[in-house]
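J.: sequence first, then the predicted structure, then my questions.
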Amino acid sequence: MSSRNTVPTGIVGLDKMITGFPRGGLITVSGNPGTGKTALAGAFIHNGIVKFNEPGVYASFLEDEERFFDFMSGFGLDFRSLRDKGLFKYLAIPTLFEPGMSISIADMLETVESIGAKRLVIDSFTALSQMLKSPSEARVFLHSLLSKIARQMDCTTILIKEVQSEQAYEYGFEEFISDGVILLRREMIEDRLLREVRILKMRGSQIKEPSACISLYKGFNIYPPLRITKNYYRGKGYEPPQDPNGAYTTGIPDLDREIGGYVDGSTILIDIDPQN
């Protein structure tokens, strides 16, 4: 559920972690290649259109429209039909032009206005900053983006940023002026790839969970930590939970709801981290 001050992402797990993005705000999404930045941003735009009737624009300095469409179709997101309905526009911005900054801002502003977009993604600020002449130009771009598009047009904007190291994350100017900062990570643990999302900052939104696991299988999915509620004695004493249909209860109602209990006749392996 959205409010006047926040915008739901439409990503179920993410909306459980926070109460939404600040409406008309700037959100920096950082991470190494392959951590799911484009998938998250695409889901934010797609959900805005199909779930909340908010047209969206995806501005990219990295790839053309057809490659974007093909990539997103792998997550079950059909952007071609949304484009044909006039609810979505893809803006491919060349990285070699002069004077550069003013042209890209003008193109974004015109594209956002043309469809009344309420959601915008810029992919990526890293590519943009490399084509600008100095860090001061990048700051001017961000201030123009905030004032002319995000704030003035009430268009909630995601700014994608590539980072070099997942271990030592450093704040840049873009993080300081952003309303929200999300870091996506990945790590190999015993030959298994673990993806993680961390909410480092989110103005005007309650951060219910600061981190959670990610899956990119058939979409961008977030799985916040399972909170096991305690059963207290209330007069009549403790009442054990009922067995789910075709299964045995785990003894934990919340866990039963998540996995459906232990299937009759199955063998259950409980793997415990010896360090915890």
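T.: Now that the structure is in, tell me what you want to look at. Residues are numbered from 1 along each chain as shown.

J.: going by C-alpha atoms from here, please, whenever you check contacts or count neighbours.
T.: OK.

J.: could you report the neighbour count for the nearest residue to A247 once chain neighbours are set aside?
T.: Of all residues not flanking A247 in the chain, V263 sits nearest, at 4.3 Å (Cα to Cα, 6 or more residues apart in numbering). Using other Cα atoms under 10 Å, V263 has 15 other residues around it.

J.: second structure for comparison follows:
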Amino acid sequence: MSSLVPTGVDGLDSILSGGITAQSTVLVSGNPGTGKSIFGIQYLYTGVSEYDERGVYVSFEEDEDDIRAAAESVGFESFGEHVDDGDIVILDKRQMLREADFSTAVDRLLETIEDGDFDRLVLDSLSMFQLFFENEQEKRTYLLKFSDILKANGLTSLLINEQGAVFPETEVGLENFLTDGNIYFIQTPTESGVNRYVWVAKMRKQEIDTDIFPMEIGQGGIIIHERAAGFSMMGRTDSPSF
């Protein structure tokens, strides 16, 4: 049986029967504000603080200061110390978008992961990463190559994807079929704010629970309420499908 990498998110690892399959590439999709970036930060923070696993955070959208501030906002006070110590390496938009050239950006990333002994990687976001490609065929080719490179370097990776549709089955991109797993973060409006949910739609080589589960973001990061499965969301009582 394949070894599993715990995400550190209460409830989610139970849904995943222990965590994410080691050296896999998982797509994390959702609308802006659903908690995808916090999930990526929590994943790397857990790796360093609980499992002595070093990580890389690649951001095409945020500066390092913004990422540090996001981590501190949910109680990961020592996140910055791990960055200062080199256990978490941040490649932010100032570095990755310094030149509008795909090869240069990827070379910078590859130099980092090949020179260091890293276990986890977060790419935020795939939507910006894909702007380097001119057509679907080129995008497919490079995504496959990129995923293979990450696995070859022993990385278990989260690729964050911005999604316009509220419900995931209404917007299925090519990247959904090129990754080993798909996790969706969903939010629906209410009179008092929003309700947030998580749906693990696919994970190769492992058993998962495909119900939709409520989640919260607070001090300590994300919590999934796994015992609340089977609820109705916007009138839905069944598990969604493509």
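T.: Now that the structure is in, tell me what you want to look at. Here the structure is a predicted model, which means the values were calculated and not measured.

J.: TM-score for this pair?
T.: The TM-score (TM-score structural alignment, normalised by the length of the second structure) is 0.86; 225 aligned residues with a Cα RMSD of 2.1 Å.

J.: hang on, the residue nearest to A247 of the first structure packs against D256?
T.: No: counting by Cα atoms under 8 Å, V263 of the first structure stays clear of D256, with 10.8 Å between them.

J.: spatially central residue for the second structure, please.
T.: L158 (3.7 Å; Cα atoms, centre = their mean).

J.: how close does that residue sit to D148 of the second structure?
T.: Distance, L158 of the second structure to D148 of the second structure, using Cα to Cα, to the nearest Å: 14 Å.

J.: how about the secondary structure of E61 of the second structure?
T.: coil (DSSP: H, G, I helix; E, B strand; the rest coil).

J.: my guess is it contacts D92. True?
T.: Yes: with contact defined as Cα under 8 Å, E61 of the second structure counts as touching D92 (7.4 Å).

J.: give me the more crowded residue out of these two.
T.: D92 (21 against 18).

J.: got the contact list for the residue located most distally from the centre of the second structure?
T.: Most distant from the centre of the second structure: E191, at 28.7 Å, with distances by Cα atoms, centre = their mean. Going by Cα atoms under 8 Å, 6 or more residues apart in numbering, E191 of the second structure touches no other residue.

J.: please name the residues that touch D148 of the second structure.
T.: Per Cα under 8 Å, 6+ apart, neighbours of D148 of the second structure: none.

J.: go on, the one 10 residues further on?
T.: Under the criterion of Cα under 8 Å, 6+ apart, the neighbours of L158 of the second structure are T25, V26, L27, V28, G40, L121, V122, L123.

J.: my read is it is in a helix, agree?
T.: No: counting by three-state DSSP, L158 of the second structure falls outside a helix, being strand.

J.: what are the ranges of the helices in the second structure?
T.: Assigned by DSSP state H, the second structure shows helices spanning 12-15, 36-51, 64-73, 79-85, 93-96, 102-115, 126-129, 136-152.

J.: for I222 of the second structure, find the nearest of these.
T.: helix 36-51 (6.9 Å; Cα to Cα).

J.: who does that closest one touch, helix- and strand-wise?
T.: Applying 3 or more Cα pairs under 8 Å, 6 or more residues apart in numbering; DSSP states H and E, one finds that helix 36-51 of the second structure contacts strand 25-30, strand 55-59, helix 64-73, strand 120-124, strand 156-162, strand 221-224.

J.: swap the cut-off to 7 Å and go again
T.: Contacts defined by 3 or more Cα pairs under 7 Å, 6 or more residues apart in numbering; DSSP states H and E place helix 36-51 of the second structure against strand 221-224.

J.: C213 of the first structure touches I199, doesn't it?
T.: No: using Cα atoms under 7 Å as the test, C213 of the first structure is too far from I199 to be in contact (11.9 Å).

J.: translate the residue nearest to A247 of the first structure into the numbering of the second structure.
T.: In the second structure, no residue is matched to V263 of the first structure (TM-score structural alignment).

J.: show me what contacts the nearest residue to K89 of the first structure once chain neighbours are set aside?
T.: Among residues not flanking K89 of the first structure along the chain, V57 sits closest, at 5.0 Å (Cα to Cα, 6+ apart). Contacts for V57 of the first structure (Cα atoms under 7 Å, 6 or more residues apart in numbering) come out as F88, K89, Y90, V112, A117, R119, L120, V121.

J.: map V57 of the first structure across to the second structure for me.
T.: Checking TM-score structural alignment: V57 of the first structure goes with V56.

J.: who's in contact with the residue nearest to G180 of the first structure when sequence neighbours are not counted?
T.: Among residues not flanking G180 of the first structure along the chain, M202 sits closest, at 4.1 Å (Cα to Cα, 6+ apart). Neighbour list for M202 of the first structure: D179, G180, V181 [criterion: Cα under 7 Å, 6+ apart].

J.: and of these, the nearest to G10 of the first structure?
T.: G180 (16.5 Å).

J.: hang on, that closest one packs against I27?
T.: Yes: with contact defined as Cα under 7 Å, G180 of the first structure reaches I27; the gap is 4.5 Å.

J.: and these two? Which one has more around it.
T.: I27 (25 against 22).

J.: so what's the more buried one up against?
T.: T157, I158, L159, S178, D179, G180, V181.

J.: again, only using 8 Å
T.: F21, T156, T157, I158, L159, S178, D179, G180, V181, I182.

J.: neighbour-wise, which of the residues you listed leads?
T.: T157 (32 neighbours).

J.: that residue: what's it in contact with?
T.: T157 of the first structure neighbours (Cα under 8 Å, 6+ apart): G24, G25, L26, I27, R119, L120, V121, I122, A150.

J.: in TSV, list these along with distance to F173 of the first structure.
T.: As requested, the contacts of T157 of the first structure are exported to TSV (distance: Cα to Cα, whole Å):
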residue	distance to F173 of the first structure
G24	19
G25	16
L26	13
I27	13
R119	22
L120	20
V121	18
I122	16
A150	17
